Structures are given as structure tokens and as C-alpha cells.
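Undergrad: Based on what follows, work out the 3D shape:
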Amino acid sequence: MATRKVTVTIPEDLLEEIRAEVTDRGLSAYIADAVRAQRDRDRLLELAQWLQDEHGPLTDAERATAAAELAAVDAEHARRRTAQRRSA
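TA: Got it, this is the predicted structure:
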């Protein structure tokens, strides 16, 4: 895959956090993955808007269900991070 070098400005504290987490894959790969993830989120938001335009807005019950599912995913991620840190 072709690559191109670019210059970006990033807050120093964020850069230090990223560098602390980056392993063998390197800073450039980490940032490229982050940009891809953001692009994917942007596309999902666009899809959500199209669906809302087509089918109407979510109900309060649908929003509550989605929020609960996201909270469960967040809790699982936190649990796994804690377990990983304890085993390291």
C-alpha cells in the first residue's frame, strides 16, 4: 500500500498518552488506524441519518436499549483492560 508523509498537529499530552500505549506497530500505524476508525464512524453517522430520514427518529425505548447495550460494552472493555493490567 502506498503511503505519504504528512504533518499534523496534536496536543502534547495526547501524543504522550499514545506513545505510552504504542508498541511494535509504531506511532504512524496507530494514527492511521485511528483515522480509519474515525472515517468508519463518520460513515455510520451518515448511514444513521439516512435511516432516520427514511424511517423516522428512534423512540425513547430504542434509545434506552441502545444506551444500555453501549454501557455493557464499555463495562466489558473496562473489565478487560483491568484484567490485562493486573496480568502484566
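
Undergrad: Please count neighbours and contacts with C-alpha atoms only from this point.
TA: Will do.

Undergrad: any idea which helix is longest in this structure?
TA: If you go by DSSP state H, the chain has its longest helix at helix 26-55.

Undergrad: Buried residues, that helix. List them.
TA: Of the residues in helix 26-55, residue 30 count as buried by neighbour count, 16 or more other CA atoms under 10 Å.

Undergrad: One more: stretch 72-88?
TA: Within stretch 72-88, no residue qualifies as buried by neighbour count (16+ other CA under 10 Å).

Undergrad: And stretch 62-69, by the same measure?
TA: Buried residues in stretch 62-69, counting neighbours by 16+ other CA under 10 Å, are absent.

Undergrad: this one next, for a side-by-side:
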Amino acid sequence: MSEPTGKYSITMPRDIAEAAKARSGPSGLSAYVAAAVARQIERDNLNELIKVGEAEHGPITEGEIQALRDQLHEAREQQARSGANAA
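TA: Alright, predicted model coming up:
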């Protein structure tokens, strides 16, 4: 079951609105904007978690970030190899 919806009036630059409208496809501008706002809320929540973690444990170093990127890259490569082997 979907969440109930409400109707809101928003103001944004015309060029952004037109670009969003052109990209929204069959789901429509409202769904496109709702998805964009949902992604921004997720980012805001993640940034809050990062701030709490850094306040407790100190900032994340570039080396730690790169190590995690390397792990993610390796996991994606393994997943791609697994998918190719299953086909």
C-alpha cells in the first residue's frame, strides 16, 4: 500500500523545472521530484551519522576511504564474475 500523498506548491528556477519535467518520463514530474527529495533526505541522514561517528571516533582518513573504495570495487568485480559464470 502506498503512502498517502499531499499536494504542495514549490518554487524553483524555471530551467531546473523544465529539465526535470523533460526527464520525468511517464511517472511524471511529481514522482521525479519526490524521488529527488527522498534521495536528499537519505544523504542528509547519512551526513548526520557521519558527524556523530566522527565526533565519537575522529575523522575518517583518506586512506580509510580509499581502502573501502577498493573493497567495494573488488566486491563488484566478484559479483560481475559470479554473474558471468552463472550465465
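
Undergrad: List the TM-score for the superposed pair.
TA: TM-score for the superposed pair, counting by TM-score structural alignment, normalised by the length of the second structure: 0.69. Supporting figures: 68 aligned residues with a CA RMSD of 2.1 Å.

Undergrad: Next, count neighbours for the aligned partner of residue 22 of the first structure in the second structure.
TA: Counting by TM-score structural alignment, residue 22 of the first structure corresponds to residue 24 in the second structure. Using other CA atoms under 10 Å, the number of residues around residue 24 of the second structure comes to 15.

Undergrad: again, but for the one 3 residues further on
TA: Taking other CA under 10 Å as the neighbour definition, residue 27 of the second structure ends up with a count of 9.

Undergrad: counterpart of residue 42 of the second structure in the first structure?
TA: With TM-score structural alignment as the criterion, residue 42 of the second structure matches residue 40.

Undergrad: Check the gap between its match and residue 79 of the first structure for me.
TA: With distances taken as CA to CA, to the nearest Å, residue 40 of the first structure is found 25 Å from residue 79 of the first structure.

Undergrad: how far does stretch 56-65 of the second structure stretch from start to finish?
TA: End-to-end distance for stretch 56-65 of the second structure: 18 Å, by CA to CA.

Undergrad: Likewise for stretch 46-65 of the second structure?
TA: Note: stretch 46-65 of the second structure ends 15 Å apart using CA to CA.

Undergrad: Distance from the chain centre to it, please.
TA: For stretch 46-65 of the second structure, the separation from the chain centroid amounts to 18 Å (computed by CA atoms, centre = their mean, to the nearest Å).

Undergrad: do stretch 78-88 of the first structure as well
TA: Its chain's average C-alpha position is 19 Å from that of stretch 78-88 of the first structure, according to CA atoms, centre = their mean.

Undergrad: for stretch 4-21 of the first structure, same thing?
TA: 16 Å.

Undergrad: Likewise for stretch 21-36 of the second structure?
TA: Centroid separation between stretch 21-36 of the second structure and its chain, computed with CA atoms, centre = their mean, is 16 Å.
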